[in-house]
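# sequence first, then the predicted structure:
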Amino acid sequence: MQFSQVREAIAEAARAVVLPPGVKASLTCTGYTPDAVTEPHFFVGEFSVEYDKTFGRGLDEAEFTCRALVGRGDDRASQEVLDALLSGGGPSSLKAAIEAARGAPGEAALGGLADDLHVTRVQGYRWYEHAGVQYVGAELIIRVIGDGS
């Protein structure tokens, strides 16, 4: 797997999200941790890799920690937007948008960059400080498996 390409492909898949009615902004998505956040914002942050999951460099498994950050203009409204992003399905669901990039059965994921991916969990629903600004946010953990060579 080429990690920079995988990160950008995850961000590209997240761009399919449609924010809930009444939200005037669109979701900004980046495959890297940005210096400044344009809210609401989804980005692919740190990751860990387990090499050699199969013999002969056949498979590596990466776990990407992504964050969704929403502005604090109104605490309740911000959390409602974040809740929609974290839902398991629907047009605002990051899980649904990202897992749509798995491709059809038998196809490679992320446009051929990986064998498969799965949004496994949400964690860390809390206030985040990023570049000196407070946001309500959460982390999404995405497991990606692919060719180790």
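On my side now, so go ahead.

# use CA for all of it now, contacts and neighbours both
Fine.

# which residues does S93 contact?
V17, A84, L85, L86, S87 (C-alpha atoms under 8 Å, 6 or more residues apart in numbering).

# against A100, how distant is it?
The gap separating S93 from A100 is 11 Å, by C-alpha to C-alpha, to the nearest Å.

# K53 too?
In terms of C-alpha to C-alpha, K53 sits 25 Å off from A100.

# now swap in E139 and tell me
Distance, E139 to A100, using C-alpha to C-alpha: 19 Å.

# which of the two has more neighbours?
The neighbour comparison of E139 against A100 (other C-alpha atoms under 10 Å) goes to E139, with 22 against 17.

# second structure follows, compare the two:
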Amino acid sequence: MDITNVRAQLAVAASAVTLPGASLVCTGYMPDGVTTPCFFIADYTIEYDKAMNRALDHIDFTARVLVGRADDLAGQALLDAMLSGSGPASLKVALEAARGAPGTPALNGYAHDFRVTRVQGLRLYEHNGVQYLGAEISILVIGDGSA
């Protein structure tokens, strides 16, 4: 799998989220500075050789979503909406829309398939010396190990 393009396609998919009165800033890489609300790929682990001859790898991406703390209740409500399993602000819905039709490659052809598997770590995150409210989203991507 081409990790750079998978990261980019995940960020493009996340940008389809519709937020009330705000735009979600999305990037495939951890930014130096954060403009909230923000979605980015923070980390990943790779399981190689899930099938013989480099036919299949699994990459478990950890995305982070951060919101501002100027109004703690509004930030938590915004985060709740983005972590929901449904609705126009749902990151799960926006991301999984990039799976494509059944039988077609996902993420513009850069993966066989993927799915959002869980949300974890709902807490304060420090990023470049500033604290934000946030959470981590796990995304399992399955694709050709030799590509």
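Cool, the structure landed. None of these values were measured; they are calculated from a predicted model.

# picking up where we left off before, just the buried ones from the contacts of S93 of the first structure?
The neighbour count (16 or more other C-alpha atoms under 10 Å) marks V17, A84, L85, L86 as buried among those.

# now those as JSON lines including secondary structure?
Shown next, in JSON lines, are those (DSSP: H, G, I helix; E, B strand; the rest coil):
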{"residue": "V17", "secondary structure": "coil"}
{"residue": "A84", "secondary structure": "helix"}
{"residue": "L85", "secondary structure": "helix"}
{"residue": "L86", "secondary structure": "helix"}
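
# out of those, which is nearest to P40 of the first structure?
Closest approach between these and P40 of the first structure, by C-alpha to C-alpha: L85, at 9.9 Å.

# now the residue mapped onto E80 of the first structure from the second structure: which helix or strand?
In the second structure, the residue matched to E80 of the first structure (TM-score structural alignment) is A77. Per DSSP states H and E: A77 of the second structure is located in helix 72-83.

# against which helices or strands is that helix packed?
strand 56-67, helix 91-96, strand 130-143 (3 or more C-alpha pairs under 8 Å, 6 or more residues apart in numbering; DSSP states H and E).

# quick one, which of these is nearest to D113 of the second structure?
strand 130-143 (5.3 Å).

# need the helices and strands packed on helix 72-83 of the second structure in JSON lines with distance to L24 of the second structure, can you?
As requested, those are exported to JSON lines (distance: least, C-alpha to C-alpha, whole Å):
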{"stretch": "strand 56-67", "distance to L24 of the second structure": "9"}
{"stretch": "helix 91-96", "distance to L24 of the second structure": "10"}
{"stretch": "strand 130-143", "distance to L24 of the second structure": "13"}
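
# list the residues that contact the residue positioned nearest the centre of the second structure.
Geometric centre of the second structure, nearest residue: A63, 4.3 Å, by C-alpha atoms, centre = their mean. A63 of the second structure makes contact with F39, F40, I41, A42, D43, E136, I137, S138, I139, according to C-alpha under 8 Å, 6+ apart.

# what's the nearest residue to the aligned partner of it in the first structure if we skip its chain neighbours?
Using TM-score structural alignment, the equivalent of A63 of the second structure in the first structure is C66. Excluding the flanking residues, the one nearest C66 of the first structure by C-alpha to C-alpha, 6 or more residues apart in numbering is V44, at 4.3 Å.
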